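here is my input, please return the structure:
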Amino acid sequence: MSTQRKPALTFLGAAGTVTGSKFLLETDERRLLVDCGLYQGERQWRRRNWDAPPVEPSSIDAVVLTHAHLDHCGYLPALVREGFSGPVHVTAATAELAAIILRDSAHLQEEDAENARRFGWSKHAAPRPLYTSADAERAIGLLQPCLPARVLELDGMTLSFLHAGHILGSCSLHLRGDDWSLLFSGDLGRPAHPILRDRERPLAARTVVIESTYGDRAHPDVDPDHTVMADAIRRTVRRGGSVVIPAFAVDRTEVVLLALAELVARDAIPDVPVWVDSPMALATLAVYRDQAHADEVDAHALDALASMRQLRAAHSAEESMRLNNPGRPCIIVSASGMATGGRVVHHLRHLLPQARNTVLLTGYQAVGTRGRDLVEGVREVKIAGRYVPVRAEVVQLEDFSVHADADELVGWLGELPEPPQTVHVVHGEPEASRALADRIRRELDCAVSVPRYLERVLLD
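The predicted structure is shown next:
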């Protein structure tokens, strides 16, 4: 007579750091990987992308993604290359956005490997990418959008997708078996998003896995007039300079453009050209505007974006290069949001040495990224193997985070129909995770852990 095992959860990522989300759920019936993220930021974490997977990929029956950001989906092509071939369950919008992001990531991986070979940046004689475009296409082919009801019946469990209000298609995941229940927050948005519908109330679960990106702090009060942004843009235009805004291609670009549209409409900033210089951001903007996702997007916000007379798109590399010396003040919105890669790095290389220019940093800047270095006031940054002086004005904007802060995370837990038995705090820098865990203990009186990498726990 066989003995039924207790379901177990293993933390394969986002443990001790804010990136690389991967969580393995094992039941008698199946192995399910929740999120399949890439490690970003400091080298110690990025190196982990190259380690052999701690679980045999071919043994995983399916993957479920909470959303399309790279630190939640970006390892998927490597997992496929190593043998995973099962379905990847996602929302419809996440399927579209993940395809855009994975293709871009593979292109950058291949480009970085080629540049390392050409310019001798690597210790290896023949540097190779973490994964190729072919790997990305195989991974994209496995994406399976859930039905409009957003509920799936899998072997021995029910999987529900709940709007998380973080980016288009983002969700919290609720999983329920015969005698256990588990809720993943995913990346939680704030109670009100400038463009997206509000997040949904969570379902009851005995075990909760919650992110802690901002687990040790509260966001400042939102300035609906975007005063800091407007002041910085006006100063820069008066100096004859340009403003470069590193912004994530997915959601952050749309939110930044909406703020700029509102400022122009109120005559709060000069009506200078606003360039979107990121093929991925332009593709993402089209997804946000697609009527297929109208139930998730605020139509008034899309109308405001459509009203921008000076909105420009830099499609080609030649158009992008011209923005390094535009000849007149302009605003450049370009990925990536932490200035770790993409076209924005080339703009920083040319614009940072000139005091007339300004860099506006939006949202969280992880340790080990150029964005974090600029926030901390470095005098030089390393770009393409060379140090570049930082003479431009650097301004951090606090108005654009679409991550819930500590108060909002605890508030989300408080919306559960009944208190959980156990909460696991993940996806944060150690100080933030510990602070949130301490607060949850005090306020909810339940068992709380900050899991270690590869730690395995049983589910109730």
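
CA atoms for contacts and neighbours, from now on please.
Will do.

can you pull the contacts of Leu257?
Leu257 makes contact with Leu305 under the criterion Cα atoms under 8 Å, 6 or more residues apart in numbering.

typo on my end, it should be Thr422
Per Cα under 8 Å, 6+ apart, neighbours of Thr422: 206-208, 446-449.

which one of these is nearest to Arg117?
Nearest to Arg117 among these is Ser449, at 43.5 Å by Cα to Cα.

so what does the strand or helix carrying Val244 touch, helix or strand wise?
Here Val244, judged by DSSP states H and E, is contained in strand 243-246. Under the contact criterion of 3 or more Cα pairs under 8 Å, 6 or more residues apart in numbering; DSSP states H and E, strand 243-246 touches strand 331-334, helix 343-351, strand 358-362.

got a markdown table for those, with distance to Val381 and mean neighbour count too?
As requested, the helices and strands packed on strand 243-246 are exported to a markdown table (distance: least, Cα to Cα, whole Å; neighbours: other Cα atoms under 10 Å):
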| stretch | distance to Val381 | mean neighbour count |
| --- | --- | --- |
| strand 331-334 | 18 | 27 |
| helix 343-351 | 9 | 21 |
| strand 358-362 | 13 | 24 |
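
got those as a markdown table, with distance to Leu305 columns?
As requested, those are arranged in a markdown table below (distance: least, Cα to Cα, whole Å):
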| stretch | distance to Leu305 |
| --- | --- |
| strand 331-334 | 14 |
| helix 343-351 | 22 |
| strand 358-362 | 19 |
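
between those, which one is closest to Ser122.
helix 343-351 (19.4 Å).

any idea which element the residue nearest to Asp104 when sequence neighbours are not counted lies in?
Spatial nearest neighbour of Asp104, excluding adjacent residues (Cα to Cα, 6 or more residues apart in numbering): Met280 at 6.9 Å. Following DSSP H and E, one finds Met280 within helix 279-289.

run this one through as well so I can compare:
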Amino acid sequence: MSAVLTFLGAAGTVTGSKTLVEHDRRRALVDCGLYQGERQWRRLNWEPFRVPASSIEDVVLTHTHLDHCGYLPALVRQGFAGPAWCSRASAALVPIVLRDSAHLLENEAEWARTSGYSRHDPPLPLYTANDAERAIESLEVTAYDRPTALRSGGELTLVRAGHVLGSASALLEVGGTSVLFSGDLGRPHHPLLRPRAAPPAARHVVVEATYGDRTHPGDDPDHHEMAATIRRTVERGGSVLVPAFAVDRTELVLEALGRLRSEGLIPDVPIHLDSPMALKVLEVYRSSVAEGELAEDIETTLRALPRWQLALTADESRALNRPRSPSIIVSASGMANGGRVVHHLAGMLPDPRHTVLLTGYQAVGTRGRALADGAHEVKIAGSYVPVRAEIAHDEGFSVHADADELLGWLHELPRPPESVFVTHGEPSSAQALAERIRSELDAAVIVPRLGERVRVD
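All right, here's what the predicted structure looks like:
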């Protein structure tokens, strides 16, 4: 019997990755991500799942970012009771991400209740810390390049994707066919990780298109623009706020800051790490869990990270909202849509001495995208905050494959696929990549609609 794919997320947008795989009345879900960004998408997080969660026998997680794993506690809450398969490093990182997500959701619901901001009475979180713990209990490790039998039938094989620690592409051989899900693909070179592995053969491919309509600008591996931004900010008496994802991005930012400081390219001002979550992630990067995935010189790189001042308590974090003297503050989240960085933005954006330095892709509908697009005001906690601070962007931190690199990955397949489904991109990105694939590969190329069902023979 043929397998059927249903695109339940990352179709028409770059977040919320979820693809249902069905055959012979059995069901598996590849990725289980939260929608982020525009409200029209975030509202879908609250919709009942398209099929009974209890009918899904397996979940496959390609990596640890919220838009790929953050919906798992909500699925568990609705009745999912099977294993959630992932790599060894992902199994160490996903608990950190889900616990933090549940904490933020509960805090947001409590703030909405006490402030009267919500239209719901009482406002409730999408899921709780208890739901997150139950989701964590569902994690099952499968090694790279080793076929694993799924409860729903067929086999799963993960291959290294080189995007963040533990990231993988997922090959499903099911229903007499094979489908390869790219997950988020890394670039050919990563400062901390080994390069991605060559993709295995598959009859059908689901490929991401985050950067499907562009190539990365000329590489600035030494981050000279970042150094210049920091220097001019400090010279005018301001501080630099760097929104950065706790998984991978914070580690890359710290590595760059340490190198720039040791070379005398930035002033010796305090560096504050306001992300206890990032510290936990860094410990995973330094642990034996990461063995086999890290670049050869990683020990030298990790030892060269700068000394930072960690803001552990809420009071220590609040003290950074309006810095009294020049400093660098690295805080989550990377698109400035949640976490402690939001409070720093509220305090620092109105002051023209300061700079907000964005690092990497900013999804449509996020606060980071609004700042990148030149917004004069942004909404924080129900009120508008004027943007007078300098907004800078260093795209040299991106670890997403660009359009040329995505095409290169497809060309590495041992034989051309019969069909390619382009997902996980804004509409313009997905269409642009689809056109390029169509011109270079002899395959059917589809940009699926949200909820679309496709039979793959």
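
TM-score of the superposition?
Once superposed, the chains reach a TM-score of 0.97 (TM-score structural alignment, normalised by the length of structure 2), with 456 aligned residues with a Cα RMSD of 1.3 Å.

out of the helices and strands packed on strand 243-246 of structure 1, which comes closest to Arg118 of structure 1?
Of those, nearest to Arg118 of structure 1 by Cα to Cα is helix 343-351, at 17.9 Å.

mean shift between that closest one and structure 2?
Average distance, helix 343-351 of structure 1 versus aligned residues of structure 2 after superposition (mean Cα distance after the TM-score superposition for structure 1): 0.6 Å.

so which elements touch that helix?
Using 3+ Cα pairs under 8 Å, 6+ apart, helix 343-351 of structure 1 is in contact with strand 243-246.

what's stretch 52-67 of structure 1 aligned against in structure 2?
The aligned range for stretch 52-67 of structure 1 in structure 2 is 48-63, by TM-score structural alignment.

and the contacts of the matching stretch?
8, 26-32, 68-69, 75-76, 78-87, 90, 150-152, 164, 166-170, 183-184.

please redo it, this time with the cut-off set to 7 Å
Contact with stretch 48-63 of structure 2 is made by 27-32, 68-69, 75, 78-86, 90, 150-152, 166-170, 183, as judged by Cα atoms under 7 Å, 6 or more residues apart in numbering.

buried subset of those?
27-32, 68-69, 75, 80-86, 90, 150-152, 166-170, 183 (16 or more other Cα atoms under 10 Å).

that older thread, between the helices and strands packed on strand 243-246 of structure 1, which one is closest to Ser316 of structure 1.
helix 343-351 (10.9 Å).

all helices of structure 1, in order?
43-46, 70-73, 76-81, 92-119, 133-140, 227-239, 252-265, 279-289, 299-306, 317-322, 343-351, 370-375, 406-414, 430-444 (DSSP state H).

include distance to Cys146 of structure 1 when you put those helices into CSV, please.
What follows is these, written out as CSV (distance: least, Cα to Cα, whole Å):
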stretch, distance to Cys146 of structure 1
helix 43-46, 31
helix 70-73, 16
helix 76-81, 18
helix 92-119, 7
helix 133-140, 15
helix 227-239, 39
helix 252-265, 25
helix 279-289, 17
helix 299-306, 24
helix 317-322, 36
helix 343-351, 33
helix 370-375, 35
helix 406-414, 24
helix 430-444, 31
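
winner for burial among these?
Highest mean neighbour count among these (mean count of other Cα atoms under 10 Å): helix 70-73, with a mean of 24.

now it on structure 2. Mean distance?
Counting by mean Cα distance after the TM-score superposition for structure 1, helix 70-73 of structure 1 comes out at 0.4 Å.

other SSEs contacting that helix?
Counting contacts by 3 or more Cα pairs under 7 Å, 6 or more residues apart in numbering; DSSP states H and E, helix 70-73 of structure 1 is packed against strand 31-36.

separation between the aligned partner of Val255 of structure 1 in structure 2 and Ala434 of structure 2?
Residue correspondence to structure 2 (TM-score structural alignment): Val255 of structure 1 is matched to Leu252. The gap separating Leu252 of structure 2 from Ala434 of structure 2 is 31 Å, by Cα to Cα, to the nearest Å.

matching residues in structure 2 for the strand holding Val244 of structure 1?
The aligned range for strand 243-246 of structure 1 is 240-243, by TM-score structural alignment.

the matching stretch vs structure 1, mean deviation?
Looks like 0.3 Å for stretch 240-243 of structure 2 (mean Cα distance after the TM-score superposition for structure 1).

mind listing what's buried in that stretch?
Buried positions in stretch 240-243 of structure 2, judged by neighbour count with 16+ other Cα under 10 Å: 240-243.

same check, this time on stretch 441-457 of structure 2
Quick answer for stretch 441-457 of structure 2 (16+ other Cα under 10 Å): 441, 443, 445-448, 453, 456.

quick one: residues in contact with that stretch.
2-9, 11-12, 177, 416-423, 430-431, 434, 438.

and the residue nearest to Ser182 of structure 2 when sequence neighbours are not counted, how far from Leu192 of structure 2?
Spatially, and ignoring its direct neighbours in sequence, Ser182 of structure 2 is nearest to Ser169 (4.5 Å; Cα to Cα, 6+ apart). Going from Ser169 of structure 2 to Leu192 of structure 2 by Cα to Cα gives 19 Å.

now swap in Ile56 of structure 2 and tell me
35 Å.

do the same with Ile266 of structure 2
22 Å.

just Leu5 of structure 2 next, same as before
Leu5 of structure 2 is 34 Å from Leu192 of structure 2, by Cα to Cα.

more crowded one of those two?
Leu192 (23 against 20; other Cα atoms under 10 Å).

does the more buried one touch Ile298 like I think?
Yes. If you go by Cα atoms under 7 Å, Leu192 of structure 2 and Ile298 touch, sitting 6.0 Å apart.

just tell me what Lys22 of structure 1 corresponds to in structure 2.
By TM-score structural alignment, Lys22 of structure 1 lines up with Lys18.

cool, and Val359 of structure 1?
So, by TM-score structural alignment, Val359 of structure 1 is matched to Val356.

look up how far Thr229 of structure 2 lies from that match.
From Val356 of structure 2 to Thr229 of structure 2 the distance is 10 Å (Cα to Cα).
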